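Undergrad: Build the 3D model from these lines:
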Amino acid sequence: MAKITVLGGAGVVGTAAVRLLATQQEVFSEVVIADYNLESAEVIAKELGPRVTAIAFDANDISSIKTAIKGSDIVLNTVGPYYQYEKPILSTVIELGINYVDVNDDTGATYEALEMDEAARQAGITALIGMGSSPGVTNLLASFAANELLHECESIDLFHAHGFEPSEGPGVIGHRFYCMSNPIPVFIDGKEKLIAQKESAAFEEEVEFINLKGKYRVYPYPHPEPITFPRFLKAKGLKRVTNKGTVLPEKYYELTRAIHGLGFDNKDPVEVKGRKVTPYDFAIAYLIKRRDELISEESDKEPRGCVKIVCKGKTRKGEEQTYVFYLASEGIGKGQGLGMGTGYPAALGAVLIQQGKIKKKGVLPPEACVNVWHFMDLMKNALGIDDQTEEKKSPLIIESIDAAGKVKRMQF
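TA: Okay, here's the model as predicted:
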């Protein structure tokens, strides 16, 4: 039997992963929650039983990282922001020769991780990066379309809309500011490009989501898929990969963008009535307060969202064909937020590695090493998905659109 250590295991995403891993007794005999907040980790461990233990862990201290992961068969890293913690944690894991999974959604950290591919191969380990919802499940669905459904895959466009989680802390908003401050990777006309934020308005568009009413304005957003898809799906004739999204309520995201655009992400203090305040701290506090107010004005306050993946290409007969995948907050995903959507796929990725169903070595995104059928089968069993019961239905919806525009609903 095996031991898995979940770094940041007492956080929102980490806790969801730990809860699912605790049900996989036939794969993991021990699940370790490593977290800076030891008290919270111990509470979760006590609730889940003797197979789950807790240990103090500080991501800023390499010796603490080594102590936390020593003796592990797999490390699942949920510690963000990844632009700060991916490199030191992954390099330590490689040094100790331990298999690895994370939910890295930062572009800079993705480039850094991919640069460690050779070191991971030399160490004989599998480092599965970006194994959440998006990136993660989005990668698997896109690769399924490109490799199995289409003869040629010309474009993959990803669209996100989500929000109304019970709370949103400073770390989430701070990470959003970070992303809004960095260039956006896109793959256009068969070439990798970086779009400056000030140039991104030309790429905005209105998009419909299958489970959300109306249209939503989505904005280009830095994400790993436009970095990894061209590298690992290029043989299929890929010419375009984009990623765009918004946060709900829309007024809240528009306000966030406006405040960031005015320079309120600046951390240099200014004096206000005899007190030093940073624009950044003020902006975070104000946005948290204003978000609560905006949500209180809504009639439907339930967490909701959707990821839409549009894959266009051609059949073997040369006819145009489109496949659209939706990961919607419906069925078993109804009312679920970031934790389940991101933590569960990561936990399942770890299970697949331990079961020997992911054999490739190196630093790899999901589309490069995960068999989509293995993942979907495991997900169905682990989550108890049953399409005959409304509350247990799969959150995955698939549409096929032929050259004439005829839409057909598909079953996986």
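Undergrad: rest of the way, CA atoms for contacts and neighbours
TA: Will do.
Undergrad: contacting residues around Ala22?
TA: With contacts defined as Cα atoms under 8 Å, 6 or more residues apart in numbering, Ala22 is in contact with 28, 31, 48, 51-52.
Undergrad: By neighbour count, which of these wins?
TA: Neighbour counts for those peak at Val31, which has 26 neighbours (criterion: other Cα atoms under 10 Å).
Undergrad: so it sits in a helix?
TA: No: secondary structure of Val31 (DSSP: H, G, I helix; E, B strand; the rest coil): strand, not part of a helix.
Undergrad: list the buried ones in stretch 248-264?
TA: Judged by neighbour count (16 or more other Cα atoms under 10 Å), stretch 248-264 contains these buried residues: 248-250, 252-253, 256, 259-260, 264.
Undergrad: want to throw those into a markdown table with secondary structure?
TA: Supplementary listing: the buried residues of stretch 248-264 in a markdown table, determined by three-state DSSP:
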| residue | secondary structure |
| --- | --- |
| Leu248 | strand |
| Pro249 | coil |
| Glu250 | helix |
| Tyr252 | helix |
| Tyr253 | helix |
| Thr256 | helix |
| Ile259 | helix |
| His260 | helix |
| Phe264 | coil |
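Undergrad: tell me which of these is nearest to Lys289?
TA: The nearest member of the buried residues of stretch 248-264 to Lys289, counting by Cα to Cα, is Tyr252 at 10.6 Å.
Undergrad: Can you give me the separation between the nearest residue to that closest one once chain neighbours are set aside and Phe282?
TA: Closest residue in space to Tyr252, ignoring its immediate chain neighbours: Arg291 at 6.0 Å, by Cα to Cα, 6 or more residues apart in numbering. Distance, Arg291 to Phe282, using Cα to Cα, to the nearest Å: 14 Å.
Undergrad: Next, the structure of the following sequence, for comparison with the previous one:
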Amino acid sequence: MTTMRKNEPTRVLVTGGAGEMGAYACRILAGAEEIAQVVVADRDGEKAGKLVADIGAKATALQLDISDAEALASALADVDIVLNCAGPFYRFGREVLSAAIAAGTDYLDICDDWEPTLEMLELDEAAREAGVTAVIGMGASPGTSNLLAVLAMDECDTVEKVYTSWRASAAHFPKATEGKEFADATAAIEHWVHNCTEPIKFWRDGGLVDGYGLEEMTLTYPGVGTDPVWVCGHPEPLTLPRVRPEVRESLNVMSARRGLMEAITAIALRVRAGELDVRQASEALLRSENVAGRGAGPSPSLPSNIFAIAEGTKGGRRIRVGAQAIVQPEGNMGEMTGIPLAVAALMSARGQVAKPGVHGPEGAIDPKLFFQELAQYAEEPPSADTPVYEVVSELID
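TA: Below you'll find the predicted structure:
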């Protein structure tokens, strides 16, 4: 089994390393003094080679198909940490994690599917026996969202409800290429449509329940106000109750302009009725009108960034707590996902993430330290005394 010592230069393998998410992580790791080697592993070896040529001498390229179990095992044998950025996780999440456990290699990924999250949590005992620390869902949401939830929950003596939220926006839709009236559906759009249309599991009444996404509810952020939000199928609701077992309700929700959510809700009903598959539904969404701008309704008043809310008690009184990062990297989905993953990997390399077993981010990562580290990759890094996150609270009548 690979044994990693604190402050020892670390070797990291990044599967899907030349992809949109993995490339950002590779760039950061290749420039960090804690890292001795970054293996950019990708099914597209040429693309991996181009990235390596751009990021420096610490990086090496490896053409790797993670469905080849023998090749994957060989790649894992010579590294201390693997960052798994190669989806889809419903096919490869458990397989890569199992291989990492067999190799004694610590593991982090950006899985944002609830199904493989449950499958990978089943490997907790095997990871603990192997001395392997595995952190699943360490991107934006899940990832930073989970750690914001910890900051909010830590203000409560007991927690009844915890919500993680992110902004859904048609501004993130792909643009049509020249000569086309509509954009082609991307994997990211299909993934979102899948989460909104297929059965999901979430945490309600103190346990896992089956349901569908897009349930509308209202959410209040202290000092900001109340807005409608819509339930999404995501990993956060499945892992957060593991650190606060008293939680009765844990949901991941989307804030958005109403027009966008009405469009996806109408399309979801057609998927559930068997009229459309996910691919067709994604294309229909991209052709929908009034999903962006003023035509979609007013912009939500809730925070535009990822945030978390906890409701519970403190000192015998009911309390609501909100948490959000106020200094962090901004930009595209690759940056917002790959950079948090890299930050967590660097913390692992320093010995700051060392808890054998399979965990959501909240189970193994110190959120206060994480957000201090994450803020250093903002466009304008903070000064020493600048707050990098906020935690605000109010009493509930």
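Undergrad: And the strands in the stretch 201-350 of structure 2?
TA: Taking DSSP state E, counting those that start in this stretch, the strands of the stretch 201-350 of structure 2 run over residues 207-212, 216-221, 225-232, 249-255, 307-314, 317-325.
Undergrad: Export those to TSV and append columns for mean neighbour count and distance to Gly131 of structure 2.
TA: What follows is the strands of the stretch 201-350 of structure 2, written out as TSV (neighbours: other Cα atoms under 10 Å; distance: least, Cα to Cα, whole Å):
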stretch	mean neighbour count	distance to Gly131 of structure 2
strand 207-212	14	28
strand 216-221	15	40
strand 225-232	20	33
strand 249-255	24	29
strand 307-314	25	31
strand 317-325	23	32
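Undergrad: Distance to Pro199 of structure 2 for those - can I get that in a markdown table?
TA: Compiled in a markdown table, these are given as follows (distance: least, Cα to Cα, whole Å):
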| stretch | distance to Pro199 of structure 2 |
| --- | --- |
| strand 207-212 | 5 |
| strand 216-221 | 16 |
| strand 225-232 | 10 |
| strand 249-255 | 14 |
| strand 307-314 | 24 |
| strand 317-325 | 29 |
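Undergrad: So Arg291 and Phe282 of structure 1 - more neighbours on which side?
TA: Neighbour totals were compared for Arg291 of structure 1 and Phe282, and Arg291 leads with 20 against 13 (other Cα under 10 Å).
Undergrad: The more buried one and Glu254 touch, don't they?
TA: No: taking Cα atoms under 8 Å as the definition, Arg291 of structure 1 is not a contact partner of Glu254, at 11.2 Å.
Undergrad: Give me the contacts around stretch 134-142 of structure 2.
TA: Counting by Cα under 8 Å, 6+ apart, stretch 134-142 of structure 2 makes contact with 97, 106-112, 117, 127, 143-144, 166, 234-236, 306, 336-341, 344, 356-361, 364, all of which sit outside it.
Undergrad: Of those, which belong to helices?
TA: Of the positions in the contacts of stretch 134-142 of structure 2, 97, 117, 127, 144, 236, 336-341, 344 sit in helices, assigned by DSSP state H.
Undergrad: Counterpart of Thr133 of structure 2 over in structure 1?
TA: With TM-score structural alignment defining the correspondence, Thr133 of structure 2 maps onto Thr126 in structure 1.
Undergrad: what's the answer for Glu335 of structure 2, then?
TA: So Glu335 of structure 2 corresponds to Met340, using TM-score structural alignment.
Undergrad: So that match versus Gly305 of structure 1, what's the distance?
TA: Computed with Cα to Cα, the distance linking Met340 of structure 1 and Gly305 of structure 1 is 13 Å.
Undergrad: do Thr126 of structure 1 as well
TA: Thr126 of structure 1 sits 31 Å away from Gly305 of structure 1, going by Cα to Cα.
Undergrad: So between these two, which is more surrounded?
TA: Counted by other Cα under 10 Å, Thr126 of structure 1 and Gly305 do not tie: Gly305 has more neighbours, with 28 against 25.
Undergrad: Quick one: residues contacting the nearest residue to Met1 of structure 1 once chain neighbours are set aside.
TA: The shortest distance from Met1 of structure 1 to any residue that is not its chain neighbour, by Cα to Cα, 6+ apart, is 5.4 Å, and that residue is Ser29. The contact partners of Ser29 of structure 1, by Cα under 8 Å, 6+ apart, come to 1-3, 51.
Undergrad: now Pro199 of structure 2
TA: Contacts of Pro199 of structure 2 (Cα under 8 Å, 6+ apart): 210-213.
Undergrad: Which of these are still contacts in structure 1?
TA: Retained in structure 1 by both residues aligned by TM-score structural alignment, their matches' Cα atoms under 8 Å are the following of the contacts of Pro199 of structure 2: 210-212.
Undergrad: any idea which of the residues you listed is closest to Lys50 of structure 2?
TA: Top of the list for closeness to Lys50 of structure 2, among those and by Cα to Cα, is Tyr212 at 41.9 Å.
Undergrad: Confirm for me that the closest one is in contact with Phe202.
TA: No: between Tyr212 of structure 2 and Phe202 there is no contact under Cα under 8 Å: 9.2 Å.
Undergrad: Mutual contacts of these two, please.
TA: With the criterion set as Cα under 8 Å, 6+ apart, the overlap between the contacts of Tyr212 of structure 2 and Phe202 is Gly233.
Undergrad: those helices in structure 1, which residues are they?
TA: Using DSSP H, helices in structure 1 cover 12-21, 38-48, 62-69, 82-96, 107-114, 117-123, 137-144, 170-180, 225-232, 250-261, 279-296, 338-354, 366-369, 372-383.
Undergrad: Any idea how many residues pack against Arg275 of structure 1?
TA: Number of residues near Arg275 of structure 1 (other Cα under 10 Å) recorded here: 9.
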